[in-house]
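> Sequence first, then the predicted structure:
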Amino acid sequence: MNRSRRLLPLLCACAAPCPAVGGQAVMEGVMMRNGDVYGLAVRQPDGGILARRLPWFSLTRRPWLRMPFVRGFPILLETLVNGIRALNRSVEMADGGNGDASVLSPWHAALSLGLALLMAVGLFVVAPHLMSLAMLALGLGGDVEGLTFHLWDGFYKCCIFVGYIWLISLVPEIRRVFQYHGAEHKTIHAFESGSVVEPERVRRMSRLHPRCGTTFLLFVICISIILQALLVPLLLAFWTPQGAVAKHALSIGFKLLLVIPISALAYELIRYAARLPDGPRASLLRAPGLALQRLTAHEPDERQMEVAVVALAEALGRDADAEIRTPPYARL
């Protein structure tokens, strides 16, 4: 009975509908998603705000793809596709264009997504594996069948992840994107509080949000460390190819396949952590992600918060239940 009571909040969080509003920072602007549409608002060189409302590309229209512990991976892919498209449109809009001149074609979007995934695989799967092999060569760790190999692998994953975020935060353009990221979080907090959403109220909100993509990626890394340490040695115990190169190639390939269940688990975990009432358990689950967000969500200025409020208004449309008070802006 006690075990059932402990599992009930997790099952309720998994079965609950997806959050109504989410967002992403783009170049000189913010994208806000609301169901099947998203709003994109960008600060132009002349100081004005240009916004538009666009359809959301979805991979989860079939009911079974929206089921708990299934939806995580397709949602990750569709978020990447829509994020790349929104980023491309924001560059055009920030340059004073109409947002259509260089919108990615389906093939270009697929290529961009493929390159992004290839870079992620290289940084967070192949590179840590090779570094762990270096520890084996130095006599500081075991082979891939042992626990120490995967401890080194997890250590390097975390170092590369945090180091990558810190390095890109040194780029002035990325620092501004991180400020818009903070503006996005503040605006969503204001909306979720159920009161009037306006820049003055948005300013008082936290720039950290438990349902952030940064937290999701951290959960992905932590879950991957645990599952890979358990399942890769188990696989090799059943069958080990001849030769060291084949063995490590199999290990890397298996890690790539594990991305699907890992992303599914991470998605449900971040939803569970975000829905927990404030308390010790919620603080324990949220603390690492919120701490990491201090690197990726910077404090925005007034003008950036105005852009985020406009993006929210465009995403919600005219039938929004909340009162959204925006500064003057132009629509495409």
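Ah, there it is.
> From now on I want contacts and neighbour counts done on CA atoms only, so please keep to that.
Fine.
> could you point out the longest helix in this structure?
Among the elements of the chain assigned as helix by DSSP state H, the one spanning the most residues is helix 244-275.
> Surely residue 210 is within a helix?
No. Using DSSP: H, G, I helix; E, B strand; the rest coil, the assignment for residue 210 is coil, not a helix.
> Can you tell me how far it is from residue 93?
30 Å (CA to CA, to the nearest Å).
> any idea how far the spatially most central residue of the chain is from residue 7?
With distances taken as CA atoms, centre = their mean, the residue of the chain nearest its centroid is residue 213 (2.5 Å). Using CA to CA, residue 213 is found at 25 Å from residue 7.
> One more to weigh against that first structure:
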Amino acid sequence: FNTSKRKGITSLPLIRGVIAFVDSMVLGIKSLTYSASFFEDEDYEEQPSKFDEFLEKKFGEKAENFIMGVVVAISVVISVALFMMLPLAIADLLKKHVGGVTETMVPAIEGLAKIFIFLVYLLLISQMKDIKRTFMYHGAEHKCINCLETGNELTVDNVRAASRYHKRCGTSFLFFVIFISIIFFIFIRTDNVAMRYLIRIALIPVIAGISYECIRFAGVRDNIIVTIISAPGKFIQKITTKEPTDDMIEVGIAAVEAVFDWREYLRGNGIYVPEPVNDKYVLDEEDGYYE
């Protein structure tokens, strides 16, 4: 969710949240596709299908981008149907067929249904072998970030000791999306069933933008309010992050080093970090250390 390099309208509050949401979804799908390629049988060379040949002929080098766009679009449609339309349908059915359920109760029922479906979804996919590994790498990612933010060098021992929960996690972002949508639709109501669904779809960018700003706020402040609003997200991270193995931690460290000069970051915060030599920290005799 890094928007620090964005300029112009894409760096504005609310808008940057929508852009970050789309970027993270595209990057996530690309990363999963790339990592999955390493588990394919290297001795088996898959022949392109007629559909692959059609896309290659039609779009050329942009075929991969086209496929990625379709995958993202399908993912958004499924997410909207599962986490927005289905809860509303459940609430409307209960109002229609269960006595005592009033119009004012519909948003609360819809919200509870969203949370229930979301948790069940996470619990189910967490049982998949590949997703379990993904969640372990997710834990390694959080540990690396927490290790740095507490002023420690990125070593396997330091990272292992760090927390696997983080306030700016994408899981917390999804919880904020659900929570803020509940608040929105308590006040935005209509008796027209079709309009209910259209309003929810239309407000997705607004809700995503506000949720992103909440995550940014929680990430740079540490007080009782932030602790309270971050608690549900950290609870959900018990599902979406797992304790990583040491080799996963090493991958996490390598990933950080590929995109971020963490040594310079620590030095900027007044922490002395020796330069690595052959993956070992070495200082000259003047500094009191030796090779």
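Great, that's in hand. No experiment lies behind these values; they were computed from the predicted model shown.
> TM-score of the superposition?
Scored against TM-score structural alignment, normalised by the length of structure 2, the superposed chains reach a TM-score of 0.79; 255 aligned residues with a CA RMSD of 2.8 Å.
> what do we get in structure 2 for residue 110 of structure 1?
Matched by TM-score structural alignment, residue 110 of structure 1 corresponds to residue 69 in structure 2.
> Can you tell me the element its match falls in?
Assigned by DSSP states H and E, residue 69 of structure 2 belongs to helix 63-80.
> That helix versus helix 204-220: what angle between them?
90 degrees (axes from the mean of the first three to the mean of the last three CA atoms, to 10 degrees).
> What is helix 63-80 of structure 2 packed up against?
helix 15-36, helix 50-59 (3 or more CA pairs under 8 Å, 6 or more residues apart in numbering; DSSP states H and E).
> Quick one: the helices in the stretch 151-291 of structure 2, in order.
Under the criterion DSSP state H, counting those that start in this stretch, helices of the stretch 151-291 of structure 2 are mapped to 156-161, 170-187, 193-202, 204-220, 224-240, 246-259, 262-268.
> Between the helices and strands packed on helix 63-80 of structure 2, which one is closest to residue 199 of structure 2.
helix 15-36 (17.1 Å; CA to CA).
> In structure 1, what range does the closest one match?
For helix 15-36 of structure 2, the aligned range in structure 1 is residues 70-91, judged by TM-score structural alignment.
> Enumerate the positions of that stretch that are buried.
70-76, 78-91 (16 or more other CA atoms under 10 Å).
> Stretch 230-244 of structure 2 now?
Buried residues in stretch 230-244 of structure 2, counting neighbours by 16+ other CA under 10 Å, are found at 230, 233, 234, 236, 237, 239, 240, 241, 242, 243, 244.
> Equivalent analysis for stretch 194-209 of structure 1, please.
197, 198, 199, 201, 202, 203, 205, 206, 207, 208, 209.
> Quick check: of those residues, which lies closest to residue 22 of structure 1?
residue 209 (10.5 Å).
> Would you mind finding the match for that closest one in structure 2?
Residue 209 of structure 1 maps onto residue 166 in structure 2, by TM-score structural alignment.
> Excluding chain neighbours, what is closest to that match?
The spatially closest residue to residue 166 of structure 2, leaving aside those adjacent along the chain, is residue 142, at 6.1 Å (CA to CA, 6 or more residues apart in numbering).
> OK, contacts around whatever residue of structure 2 lines up with residue 264 of structure 1?
Using TM-score structural alignment, the partner of residue 264 of structure 1 in structure 2 is residue 209. Listed by CA atoms under 8 Å, 6 or more residues apart in numbering, the contact set of residue 209 of structure 2 reads 13, 14, 15, 16, 17, 18.
> so who does the third one touch?
When the contact criterion is CA under 8 Å, 6+ apart, the partners of residue 15 of structure 2 are 9, 209.
> what separates it from residue 46 of structure 2, distance-wise?
On the measure of CA to CA, residue 15 of structure 2 and residue 46 of structure 2 end up 41 Å apart.
> again with residue 235 of structure 2
42 Å.
> list the contacts for the aligned partner of residue 182 of structure 2 in structure 1?
Taking TM-score structural alignment, the alignment pairs residue 182 of structure 2 with residue 225 from structure 1. Contact analysis of residue 225 of structure 1 by CA under 8 Å, 6+ apart lists 150, 151, 153, 154.
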